[in-house]
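# With the sequence up front, the predicted model follows.
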Amino acid sequence: MRRIDLGFLILATATLLVGVGMGVWMGLTHNFHFAPVHAHLNLLGWTSLAIFGLCYRAYPALAGSRLALPHFALAAGGAILFPAGIALSISDITMEVAKLGALLWALAVLLFLVALVRLVLAGRAKADAGTARALAA
């Protein structure tokens, strides 16, 4: 069984470290120009990725889904590119990286929703089959 949960948690902790480092730097320098980058690193990177990892840990069938790895790839790309793109946008370099990161993130969230709905429907189908067997007995 692949440990997608640990992949999410390791990446979440790495983004937390970068976000905390940015927060410390902003506090020490009193330069809060990149506060949106800090916020997105903590929200997408730490919070959302950690919640995804904990969900995969809590529901092993979800981790075994063929959607788990594409979800991780999209979420990882989005969680890294979106804050980086915001920094590039704030610096008046380009907005394209932020757009790509936002798109990857949105696709990751949509894929996670699809995986959750499939998990619920599969569980409901198993429960219905078990009820039908019990009634037939």
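Ah, there it is.

# switch to C-alpha atoms for all contacts and neighbour counts from now on
Fine.

# any idea how far residue 6 is from the residue nearest to residue 46 when sequence neighbours are not counted?
Leaving aside its chain neighbours, residue 46 sits nearest to residue 12 (4.3 Å; criterion: CA to CA, 6 or more residues apart in numbering). Residue 12 sits 9 Å away from residue 6, going by CA to CA, to the nearest Å.

# Please say which of those two ends up with more neighbours.
Each of residue 12 and residue 6 has its neighbours counted (other CA atoms under 10 Å); residue 12 has more, 26 against 15.

# Was I right to think the more buried one contacts residue 52?
No - Residue 12 is not in contact with residue 52 according to CA atoms under 8 Å; the separation is 9.5 Å.

# dropping in the other structure now:
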Amino acid sequence: MPRIDITFILLSVLCLTTGLVLGMNMGAAHDFQLAPVHAHLNLLGWTSLALFGLIYRSYPALQASWLAKAHLVLSGVSAFGFPAGIYLSIVHERPGLAVGMAFVALAGVLTFFANLVRVFFFSAQSAPSTAGTPA
């Protein structure tokens, strides 16, 4: 499996691409019923996952725990599952997946928070990476 930071960034670009294509289709059809799906793909997917990836890149010690892998799974699944649930809620009036994925997204954020606390308060490796910066 690739590094956590790179995986988060790759998933974020996949969300951005999906959200962009959805937005283009909505614009071409002049039907914006699925705008919340588009918005959540871009915000929960592109923005959040990219920020997570950049933070993991800046603080490599965060990647050294099972919490990072759990965070990746929870946030990666919810970044796609939550917008899919919103789609089902809007089009088919079945909100169950959206509700469930909201809790998965929350679990991902809480896992990330626990990992941050672990590294920043209970680890000697809390300094940001200086890789790639001139001496």
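Cool, got the structure. As the structure is a computational prediction, the values presented were derived from the model and not from experiment.

# circling back: identify the contacts common to residue 12 and residue 52 of structure 1.
Shared contacts of residue 12 of structure 1 and residue 52 (CA atoms under 8 Å, 6 or more residues apart in numbering): none.

# all helices for structure 2, in order.
4-29, 35-40, 48-58, 66-92, 96-122 (DSSP state H).

# Structure 1: matching residues for the third one?
Counting by TM-score structural alignment, helix 48-58 of structure 2 lines up with residues 48-58 of structure 1.

# can you pull the buried residues of the matching stretch?
Under the neighbour-count criterion of 16 or more other CA atoms under 10 Å, stretch 48-58 of structure 1 has 48-54, 56-57 buried.

# quick one: contacts of that stretch?
Outside stretch 48-58 of structure 1, the residues that touch it by CA under 8 Å, 6+ apart are 4-9, 11-13, 62-63, 75.

# switch to 7 Å and redo it
When contacts are defined by CA atoms under 7 Å, 6 or more residues apart in numbering, stretch 48-58 of structure 1 is touched by residues 4-6, 8-9, 12, 62-63.

# Could you do stretch 87-98 of structure 2 as well?
Here stretch 87-98 of structure 2 makes contact (CA under 7 Å, 6+ apart) with 34, 37, 82, 85-86.

# closest to residue 102 of structure 2 among those residues?
Residue 102 of structure 2 lies nearest to residue 82 out of those, by CA to CA, at 6.4 Å.

# How far off centre is stretch 81-94 of structure 2?
Distance of stretch 81-94 of structure 2 from its chain centroid, counting by CA atoms, centre = their mean, to the nearest Å, is 18 Å.

# And for stretch 58-68 of structure 1?
Computed by CA atoms, centre = their mean, the chain-centroid distance of stretch 58-68 of structure 1 equals 14 Å.

# okay, how far is it across it, tip to tip?
First residue to last in stretch 58-68 of structure 1 (CA to CA) measures 14 Å.

# what does stretch 87-103 of structure 1 give?
By CA to CA, the extent of stretch 87-103 of structure 1 from end to end equals 16 Å.

# Next: stretch 21-41 of structure 2.
Stretch 21-41 of structure 2 end-to-end distance (CA to CA) = 11 Å.

# And it, what's buried?
Quick answer for stretch 21-41 of structure 2 (16+ other CA under 10 Å): 22-23, 26, 34-35, 37-41.

# any idea how far residue 8 of structure 1 is from the spatially most central residue of structure 1?
Of all residues in structure 1, the one closest to the mean position by CA atoms, centre = their mean is residue 49, 3.7 Å from it. Here residue 49 of structure 1 is placed at a distance of 6 Å from residue 8 of structure 1 (CA to CA).
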